[in-house]
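Novice: pasting a predicted model and its sequence here:
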Amino acid sequence: MPEYTALAVLSVLATVAAERFWLRTGIFRTAQYWAAMAIVFAFQVLVDGWLTKLSAPIVLYDDAQTLGVRWPWDIPVEDFLFGFSMVTLTLLLWVRRGRHEEGRTR
């Protein structure tokens, strides 16, 4: 498996494991989380599509390090995996911190 792909998959697995076994916020069961992710991915398609379009790329990828699957508009699918991990881990930590702070003020 290409390195970028392997790291992207590993980032998703680590994020889901962090939620499942450590943070336990329950955000995967909320409609708010999935609505937020839909909004994030909509903007990711616009921005990442512009940055990675093959007709005039701003960001270049080593094709040997990716699966070579680009969808939509020439976006490497690995970018969506890293996007999921980055946004989800941020939200998980934010929710966990907020609950921790609530417990201290009571």
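Specialist: Looks like it arrived, so ask away.
Novice: C-alpha from now on. contacts and neighbour counts both.
Specialist: Fine.
Novice: by residue count, tell me the biggest helix in the protein.
Specialist: If you go by DSSP state H, the chain has its longest helix at helix 77-105.
Novice: against that first model, consider the following:
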Amino acid sequence: MSYTQAAVLGVVVALVIDLFVYRTRLVTRRVWWVSYAIVVFFQLLTNGFLTGRTIVRYNPDEIIGNGGPRLFGDGRIIYAPVEDLLFGFALVLFAVSTWVRLGRGRRAPERAAPPGRGGRY
């Protein structure tokens, strides 16, 4: 399996988990996309630095493009291979949807009324 195929599979799996398994439906909310825009900005800065300076290199047979770092084009956005952006999306979506799903099961217990008072406060 190539890096491209694995990245696409990762996105599909994360979307299925978000929409159908956990039913958190984060990708249908504006707040998700605003939050993700912040994450992807910093992902591009970090990934662009690492790949633009060839600290991290990719096998050109496993990614879109020829493997050489470019600012834009040839399967790259700010030096980052498109596959890295797909993997990043899948990882962040899976992590946040898992966090939201686990949080739904841990609702704060209702507090009891203090002694001598009826009802809730």
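Specialist: Okay, I see it. Note that the coordinates shown come from a computational prediction; the quantities given were computed from them, not determined experimentally.
Novice: any idea what the TM-score comes out to?
Specialist: Laid over one another, the chains give 0.88 as their TM-score (TM-score structural alignment, normalised by the length of the first structure), with 102 aligned residues with a C-alpha RMSD of 1.5 Å.
Novice: so what does the longest helix of the first structure touch, helix or strand wise?
Specialist: Judged by 3 or more C-alpha pairs under 8 Å, 6 or more residues apart in numbering; DSSP states H and E, helix 77-105 of the first structure is in contact with helix 3-18, helix 31-52.
Novice: report the buried residues of it.
Specialist: Across helix 77-105 of the first structure, burial judged by 16 or more other C-alpha atoms under 10 Å covers 77-85, 88-89, 91-92, 95-96.
Novice: likewise stretch 39-53 of the second structure?
Specialist: Buried residues in stretch 39-53 of the second structure (16+ other C-alpha under 10 Å): 40, 43-44, 47-49, 51-52.
Novice: can you put the helices and strands packed on helix 77-105 of the first structure in a markdown table and add distance to residue 101 of the first structure?
Specialist: Compiled in a markdown table, these are given as follows (distance: least, C-alpha to C-alpha, whole Å):
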| stretch | distance to residue 101 of the first structure |
| --- | --- |
| helix 3-18 | 20 |
| helix 31-52 | 20 |
